[in-house]
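K.L.:
got a structure for you, letters missing:
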């Protein structure tokens, strides 16, 4: 399954997690869901990787779950719940990654594919991409974690619209409602991705990781002032602040340590 979920490292302190099944429109099998956490863990463990992109091969992000597996996967409630554990494990790995995760979306981004995109920190869509969450068309239910991420992106009213109808949104509507954060042409995608890699690669790893922790606390409804204050206070005694302040005073780019 390694060839279907790939981690490709780049020279600019970034890597791409590829959903690599273009002949099946990157439909995600049970084994592919199960492979995602290990690839994310590999990116986390590599100190040279500061940013993780998620992308589908062949100009398609992901058309959702592998329909051919459904008779087996959903044969019983127990089997369905076991499969959902693998899906939620993949979503959790992406959402809780301490490094920034950006989805680069081309073509269809539907069902489980849209769920993966929503588990990323940011979503950049290409003009002509399409989005949908379609359990209502199959008589299924979108779980609490996936629904929370959808609400956080588009708000509760739009989430109801998307979930109740199962309709597909074009790229312009996806941008307008907040399902994606930025819309670019296909010619711009690589340049925009490289720009994010350059900016995040030059930023403080400590700052980004601490900020992601605070954002995660607030996302979960926990306003832990003490934990936030501890992260804030520790930053002033860290090596990153010393370098950042020195660079500011000397009017030069900061050279933060890679860790």
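P.N.:
Great, that's in hand. Since the model is a prediction, treat every value here as computed from it, not as a measurement.

K.L.:
from now on I want contacts and neighbour counts done on CA atoms only, so please keep to that.
P.N.:
Noted.

K.L.:
you'd agree residue 73 is up against residue 85?
P.N.:
No: the pair residue 73 / residue 85 is not scored as a contact, 12.0 Å apart, by C-alpha atoms under 8 Å.

K.L.:
more crowded one of these two?
P.N.:
Neighbour comparison, residue 73 and residue 85: the larger count goes to residue 73, with 20 against 13 (by other C-alpha atoms under 10 Å).

K.L.:
does anything pack onto the helix or strand harbouring residue 125? Which helices or strands?
P.N.:
In this assignment (DSSP states H and E), residue 125 forms part of strand 122-126. For strand 122-126, the contact count by 3 or more C-alpha pairs under 8 Å, 6 or more residues apart in numbering; DSSP states H and E identifies strand 101-105, strand 182-184 as packing neighbours.

K.L.:
got the angle between that strand and strand 101-105?
P.N.:
20 degrees (axes from the mean of the first three to the mean of the last three C-alpha atoms, to 10 degrees).

K.L.:
who touches strand 122-126?
P.N.:
If you take C-alpha atoms under 8 Å, 6 or more residues apart in numbering as the criterion, strand 122-126 is touched by 101-107, 117, 171, 179-186, 189.

K.L.:
one more time with 6 Å, if that's ok
P.N.:
Applying C-alpha atoms under 6 Å, 6 or more residues apart in numbering, the set of residues contacting strand 122-126 from outside is 102, 103, 104, 105, 106, 180, 181, 182, 183, 184, 185, 186.

K.L.:
just stretch 39-57 next, same as before
P.N.:
Under C-alpha under 6 Å, 6+ apart, the answer for stretch 39-57 is 13-20, 22, 61, 99-104, 201, 259.

K.L.:
may I see the PyMOL selection of the buried members of those?
P.N.:
A single PyMOL command selects the buried members of these (16 or more other C-alpha atoms under 10 Å):
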select buried, resi 13+14+15+16+17+18+19+20+22+61+99+100+101+102+103+104+201
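
K.L.:
in addition, the following structure is provided for comparison:
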């Protein structure tokens, strides 16, 4: 397992920490692959009954994908492959037989928001913020599967609001939307998470699995192919300009091409 993904086994609970605090836990390709490997590990271990995801450092759960990696993209096919990698991880999380908890402290952005959405329950501190700012940063697009996941968890209107206005949603808004099940202070987050863990360990595993599986089937039954959308956006001049400007810390000049 990569050093940026720390595992802590506590009886029937497996806690995973995204450990790149200097980069606000931005995900690398290796971290995506390691998280998918964790999903396979959980499925193969009947002793694990709860999976918890959290971010190190207190500033972020996950601040998205590490944008520096996008500079390596040569065509739209690279974007298609990237989104498939993300979708594989989200699918791995949503299909787990055990309940999953995202513990959000600070920023939960882009792919980080998608990872949190793929979990069954989310708890956040009062100062946490949720965003998908790509319309004003790198100019890429999530896959249809990711957008469908966000729309199911947040609602269509709020998902479009976050995507089009590229604004940040507060923890209070996320709670009012039903996305976050509980909001608490920084000093309470560990205790409140532990209480949720204890409750889940007391509940019927098959009932919880059935609820999760039903939600997954309802969401994925309607998804069409999105390869043409991903190829067009990730192969565009705007995407290359967005990545260049982001890494140079300059405002992007969008051309719509």
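P.N.:
Right, received. Where do you want to start? Being a predicted model, the structure only gives us computed values, none of them experimental.

K.L.:
TM-score for this pair?
P.N.:
Superposed pair, TM-score by TM-score structural alignment, normalised by the length of the second structure: 0.80. Supporting alignment: 220 aligned residues with a C-alpha RMSD of 1.7 Å.

K.L.:
quick one: the strand holding residue 125 of the first structure to the second structure mean distance?
P.N.:
Compared with the second structure after the fit, strand 122-126 of the first structure shows a mean deviation of 0.9 Å (mean C-alpha distance after the TM-score superposition for the first structure).

K.L.:
what about residue 245 of the second structure, neighbour count?
P.N.:
Using other C-alpha under 10 Å, residue 245 of the second structure is surrounded by 16 other residues.

K.L.:
er, residue 5 of the first structure I mean
P.N.:
Neighbour tally, residue 5 of the first structure, other C-alpha under 10 Å: 23.

K.L.:
thought it was touching residue 19?
P.N.:
Yes: counting by C-alpha atoms under 6 Å, residue 5 of the first structure touches residue 19, with 5.1 Å between them.

K.L.:
tabulate the contacts of strand 122-126 of the first structure in TSV, adding columns for distance to residue 29 of the first structure.
P.N.:
Shown next, in TSV, are these (distance: C-alpha to C-alpha, whole Å):
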residue	distance to residue 29 of the first structure
102	22
103	19
104	20
105	19
106	20
180	25
181	27
182	29
183	28
184	29
185	30
186	27
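
K.L.:
quick one: buried ones out of these?
P.N.:
102, 103, 104, 105, 106, 180, 182, 183, 184.

K.L.:
wait, which of those is closest to residue 32 of the first structure?
P.N.:
residue 103 (17.2 Å; C-alpha to C-alpha).

K.L.:
which ones are touching the closest one?
P.N.:
53, 54, 117, 123.

K.L.:
wait, isn't residue 120 of the first structure in contact with residue 101?
P.N.:
Yes: between residue 120 of the first structure and residue 101 there is a contact at 5.2 Å, judged by C-alpha under 6 Å.

K.L.:
and residue 57 of the first structure, how far from residue 77 of the first structure?
P.N.:
Computed as C-alpha to C-alpha, to the nearest Å, the residue 57 of the first structure to residue 77 of the first structure distance reads 32 Å.

K.L.:
show me where the second structure has strands.
P.N.:
5-10, 13-18, 50-55, 60-62, 100-104, 107-109, 121-125, 129-131, 168-170, 182-184 (DSSP state E).

K.L.:
next, format those strands as JSON lines and append distance to residue 217 of the second structure.
P.N.:
Formatted as JSON lines, the strands of the second structure follow (distance: least, C-alpha to C-alpha, whole Å):
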{"stretch": "strand 5-10", "distance to residue 217 of the second structure": "29"}
{"stretch": "strand 13-18", "distance to residue 217 of the second structure": "25"}
{"stretch": "strand 50-55", "distance to residue 217 of the second structure": "21"}
{"stretch": "strand 60-62", "distance to residue 217 of the second structure": "27"}
{"stretch": "strand 100-104", "distance to residue 217 of the second structure": "17"}
{"stretch": "strand 107-109", "distance to residue 217 of the second structure": "26"}
{"stretch": "strand 121-125", "distance to residue 217 of the second structure": "18"}
{"stretch": "strand 129-131", "distance to residue 217 of the second structure": "26"}
{"stretch": "strand 168-170", "distance to residue 217 of the second structure": "28"}
{"stretch": "strand 182-184", "distance to residue 217 of the second structure": "26"}
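
K.L.:
which of those strands sits closest to residue 246 of the second structure?
P.N.:
Minimum separation from residue 246 of the second structure across the strands of the second structure (C-alpha to C-alpha) falls at strand 107-109, 15.2 Å.

K.L.:
what's the mean gap between the closest one and the aligned bit of the first structure?
P.N.:
Looks like 0.6 Å for strand 107-109 of the second structure (mean C-alpha distance after the TM-score superposition for the first structure).

K.L.:
quick one: list the elements packing against that strand.
P.N.:
For strand 107-109 of the second structure, the packing partners by 3 or more C-alpha pairs under 6 Å, 6 or more residues apart in numbering; DSSP states H and E come out as strand 60-62, strand 129-131.

K.L.:
how far apart are the last one and its match in the first structure?
P.N.:
The superposed strand 129-131 of the second structure is, by mean C-alpha distance after the TM-score superposition for the first structure, a mean 0.6 Å from where its aligned residues fall in the first structure.

K.L.:
go ahead and name everything in contact with that strand.
P.N.:
107, 108, 109, 168, 169, 170, 171.

K.L.:
10 Å instead, please
P.N.:
60-61, 63-64, 104-113, 116, 159, 161-163, 165-174 (C-alpha atoms under 10 Å, 6 or more residues apart in numbering).

K.L.:
surely residue 180 of the second structure meets residue 169?
P.N.:
No: Residue 180 of the second structure is beyond contact range of residue 169, at 11.5 Å (criterion: C-alpha atoms under 10 Å).

K.L.:
what is in contact with the two at once?
P.N.:
By C-alpha under 10 Å, 6+ apart, no residue touches both residue 180 of the second structure and residue 169.

K.L.:
separation between residue 105 of the first structure and residue 131 of the first structure?
P.N.:
10 Å.

K.L.:
anything in contact with each of those two?
P.N.:
Common contacts of residue 105 of the first structure and residue 131 (C-alpha under 10 Å, 6+ apart): 61, 62, 113, 114, 125, 171, 180.

K.L.:
by neighbours, which of those residues wins?
P.N.:
residue 61 (34 neighbours).

K.L.:
how much space between that one and residue 6 of the first structure?
P.N.:
14 Å.

K.L.:
what do the two both touch?
P.N.:
By C-alpha under 10 Å, 6+ apart, the residues touching both residue 61 of the first structure and residue 6 are 18, 19, 20.

K.L.:
and the closest residue in space to residue 97 of the second structure that isn't next to it in sequence, how far from residue 10 of the second structure?
P.N.:
Among residues not flanking residue 97 of the second structure along the chain, residue 209 sits closest, at 5.1 Å (C-alpha to C-alpha, 6 or more residues apart in numbering). Look at residue 209 of the second structure and residue 10 of the second structure: by C-alpha to C-alpha, they are 21 Å apart.
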